[in-house]
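Trainee: 3D model of this:
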Amino acid sequence: MFDLRRSDVALLQAVSDHGSLHAVERGGRMTQSSASRRLIKLERRLRTPLVSRSSTGTELTEAGHALLHAGRRLVGAIDFAMATSHHRTDTRERLPVVQFAVGTERAYGMGRDLADRFPEAVFDVVPGDSRDVWQRFERYAVDAACGWETTRRPGLRRSEALVRTVVDEPQWVALPRDHPLARQETLDLHDLADAEWVATVGGDACDDQGWAFSLLSPAPRVSFTVRSQSAALELVGRGYGVALVSPLSPEPEHDLSLVLRPLRQRLVRRLTLAVDPLVVPLTLAHELCTWLRYGYAQRAAKRNPVYAASASFPPLAEGPGRPLRARPEAGASSPGARGPLPVLLSELHWTGPDSDSHFEAEHLHLLRVIDRIGSLNRAAATLLVTQPALTRRIHRLEKGCGLPLVYSTARGTSLSAAARRLLDCTGPAESRLDELVGRMRQIAAAQSAGVPAASPIGAPIAPPATASPAASRAAACADERSNSVSASVNPPARQGPGRCRERSAGR
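Mentor: Purely as a prediction, here's the structure:
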């Protein structure tokens, strides 16, 4: 197991929050030079850069954000097990708090609908446009995300995430009602080459609009630029041009001055749901995707019945997947008759290095070795320490956390119930950290061997190919020539094999 300490997690968190090592020194945890040395040590152990330094400050790389997320998960799981050691309920009776990033257009009122439909989790809805949604998910700031992505701009690169396609939505064109092409049922994009456009900059539709403009020659004329589809629809209704919008864009009820028409060219954007399987179970993710599809179909039938009845409408679920939860009535049950509440489980509720917890991630490995071997003597040999030193270390841990961890039996040494519960709570987070560290080292090994590693940290990397014996001997000769002190700066372009054999024989 990789030894990631609480101070390392706090250091990465400070760099992520403030973008500078000065903040770590101002916080009083360590000096700037000590923080820099610790980061360099972490990077050498992982063989992967964790921070990028520039004139504007210090930022975490993709690997740094991934390591911070895995470390927070593990430290939070340890603190959860320690804080709930008195909890007599089953460890499975937990209520996860899921940070859910969604688009701004569907965030309003979504929290109550999620609470009614999925009582086994609490969804903390974080609104934003699609760029912010995927950026939050890529940097492990949220546990789940639902947003738009296009073929020109894939929104997700985390391979360990569970990804589900909610719907593939074609883009439509909004025109003024008195436009000459408004009477046609379907429009061709080239028929709008001479029209003036209302362009949407930023947000979800920017890439789709840029792709549509690239298909027109010469470049279309843009009369005005806005940042939202609602403003674009308002300008189209006033006669300032045409705009590329979603077929579910609500038409103004008080103003029927515009129409929506489909395109023959299929400009599709995809609504994608991505979840962290460590937080959101697979069954819950599947039911959440089904519920989102049903909600899209309901909105389409209400806002644009023509689109919902067209052949281009994607096949979606007919039902929401599960019935609504019945809300408890006021005064139906007395407070005394209520059972024990489930334990809240959230990554945000982790304790920093200033807490009284003496338990580190390396101590989990110690307990797992003792549990696997069943003897302190043999476990000490495996851990490369003496048996008295291991005993003293366990006593210090028990005194620090206030819980018995091991006890002696006739057959050897066994873990206590509190220690087994600790390993059970931290198992998934520990496995996630080990997988991440192994993936980082595999990518570093592939890059050092000359294999191009274009995939991100979350993508698997194939092992490097084994070189042939002839290539290995040639590489050995080349290394020997480069390490020789008497080698010339510009060696001859062609070297005979006899020179290598002579040096080998001389040694």
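
Trainee: C-alpha only now, for contacts and for neighbours.
Mentor: Fine.

Trainee: Make sure Ala297 is actually in contact with Pro305.
Mentor: No - in this structure, Ala297 is not within contact of Pro305 by Cα atoms under 8 Å, at 10.1 Å.

Trainee: One more, please, to line up against the first structure:
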Amino acid sequence: MKCNELNDCYVGRMSIDLEDLRAFVATAEMQSFRAAAETIHLSQPALTRRIQKLEATLGVPLLERTTRRVSLTAVGRDFLPRARRLLDDLETSLMSVREIAERRSGLVSIACIPTAAYYFLPDVIAAFTAEFPAIRFRILDAGANEVLQSVLNREVDFGITLLGADDPDVAFDPLIEEPFLLACRRDHPLAHRASVSWEELADHRFVTVGRSSGNRLIMDLALAKANVRPRSFFEVQHLSTSLGLVEAGLGVAALPRMALPAGPHHVIATVPLTSPHVTRTVGVVRVPGSRRSPAAEQFYEMLLSRWRSGGEP
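Mentor: Predicted structure coming up:
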């Protein structure tokens, strides 16, 4: 049964205890009955009873229990973001309407690719909280595809990612275009070059990210047009892992500028990559017409304003 069917058929007709929802969300996030019970100050048997009651009310299992861990069923995975939103909506509704309207309190939910979350999002949040100190933030740092999906599922107010410009279901506001640069050790033969062509990387051990990465998609498309394809020796899932392999002297990598050390690094050197010049565009994605809280709307406007006035890192 799909989650929208759960909403229509069950939530509208049955009385669901909010404490049962809190028990379910805590257990799903912790993947442990013991840790969840401690977090929400319940005994483990009481927590189990609450989840069993919720499952009985909905008529479907939400969690799979094994001797080692707790995992979500397919229905549980669909229901989790909706359960979170129900709890968030309740918490927001219980706040003072005037405080929310005046942006003195509220919640801003953002999905963001890790490089953006690390390098420039904190600066904007710091400026925002200086003006609105009571507003809370939830930040989902995830891959580009997951950020886009979180926006489409309305799990967050908006996302910061490098995908979505061609998606008809979202609005994409570009913020910054940045190049891919070569990362290598300072003692590497390419480290002191003024520039390096992609074709020259064929002679070196190349570290790339997996095909599920948005950065890999951008590179593959650009290099296919130029009929250039470096031979990858290592494939990793995260850009930070690429840097670790480069720092260890195991190979070279092509990374977006934002993923590289912000200043001079004692081990890693960066060199411009040419032929072709590959870039990625990072922007804000949102669902057009979706209702955002005043706090989220204010932060969104500040984010665009600071970036477009030269506030990028």
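
Trainee: TM-score for these two?
Mentor: The TM-score (TM-score structural alignment, normalised by the length of the second structure) is 0.59; 274 aligned residues with a Cα RMSD of 5.2 Å.

Trainee: of Ala297 and Pro305 of the first structure, who's got more company?
Mentor: Comparing Ala297 of the first structure with Pro305 by neighbour count (other Cα atoms under 10 Å), the higher total belongs to Ala297, at 20 against 14.

Trainee: which SSE is the more buried one in?
Mentor: When secondary structure is defined using DSSP states H and E, the element that contains Ala297 of the first structure is helix 282-303.

Trainee: mind listing what's buried in that helix?
Mentor: For helix 282-303 of the first structure, the buried set under the neighbour-count rule, 16 or more other Cα atoms under 10 Å, comprises 285-297, 300.

Trainee: List just the nearest of those to Thr91 of the first structure.
Mentor: Ala285 (21.1 Å; Cα to Cα).

Trainee: what's the longest strand seen in the second structure packed up against?
Mentor: Among the segments of the second structure that qualify as a strand by DSSP state E, the longest is strand 171-185. Here strand 171-185 of the second structure is seen to pack against helix 239-247, strand 252-256, strand 268-274, strand 279-286 when contacts are counted using 3 or more Cα pairs under 8 Å, 6 or more residues apart in numbering; DSSP states H and E.

Trainee: With respect to Ala111 of the second structure, which of the ones you listed lies nearest?
Mentor: With Cα to Cα as the criterion, Ala111 of the second structure lies closest to strand 279-286 of those, at 9.5 Å.

Trainee: Flag every buried residue along that closest one.
Mentor: By neighbour count with 16+ other Cα under 10 Å, strand 279-286 of the second structure contains the buried residues Thr279, Arg280, Thr281, Val282, Gly283, Val284, Val285, Arg286.

Trainee: which residues does Phe299 of the second structure contact?
Mentor: Under the criterion of Cα atoms under 8 Å, 6 or more residues apart in numbering, the contact list for Phe299 of the second structure reads Val108, Phe128.

Trainee: Can you list the residue ranges for strands in the stretch 301-450 of the first structure?
Mentor: Counting by DSSP state E, counting those that start in this stretch, the stretch 301-450 of the first structure has strands at residues 343-345, 406-409, 412-415.

Trainee: could those go into TSV alongside mean neighbour count and distance to Glu43 of the first structure?
Mentor: What follows is those, written out as TSV (neighbours: other Cα atoms under 10 Å; distance: least, Cα to Cα, whole Å):
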stretch	mean neighbour count	distance to Glu43 of the first structure
strand 343-345	16	30
strand 406-409	14	35
strand 412-415	18	34
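
Trainee: Out of those, the one nearest Arg92 of the first structure is which?
Mentor: strand 343-345 (9.4 Å).

Trainee: which residues touch the closest one?
Mentor: Applying Cα under 8 Å, 6+ apart, the set of residues contacting strand 343-345 of the first structure is Phe80, Thr84, Glu93, Arg94, Leu95, Pro96, Val97.

Trainee: what does that strand correspond to over in the second structure?
Mentor: Counting by TM-score structural alignment, strand 343-345 of the first structure falls onto no part of the second structure.

Trainee: can you give me the strands for the second structure?
Mentor: 63-65, 70-72, 106-112, 135-141, 158-161, 171-185, 196-197, 206-209, 232-236, 252-256, 268-274, 279-286.

Trainee: tell me the most buried of the ones you listed?
Mentor: Neighbour counts averaged per stretch over the strands of the second structure are highest for strand 158-161, at a mean of 30; criterion: mean count of other Cα atoms under 10 Å.

Trainee: Of all the residues in the longest helix along the second structure, which ones are buried?
Mentor: For the second structure, the helix that runs over the most residues, judged by DSSP state H, is helix 74-94. Residues of helix 74-94 of the second structure classed as buried under the neighbour-count rule (16+ other Cα under 10 Å) are Val75, Gly76, Asp78, Phe79, Leu80, Pro81, Arg82, Ala83, Arg84, Leu87, Thr92.

Trainee: which residue packs closest to the aligned partner of the fourth one in the first structure, ignoring adjacent ones?
Mentor: So that's Phe79 of the second structure. Taking TM-score structural alignment for the superposition, Phe79 of the second structure sits opposite Gly64 in the first structure. Excluding its sequence neighbours, the residue lying closest to Gly64 of the first structure (Cα to Cα, 6 or more residues apart in numbering) is Leu50, at 4.2 Å.
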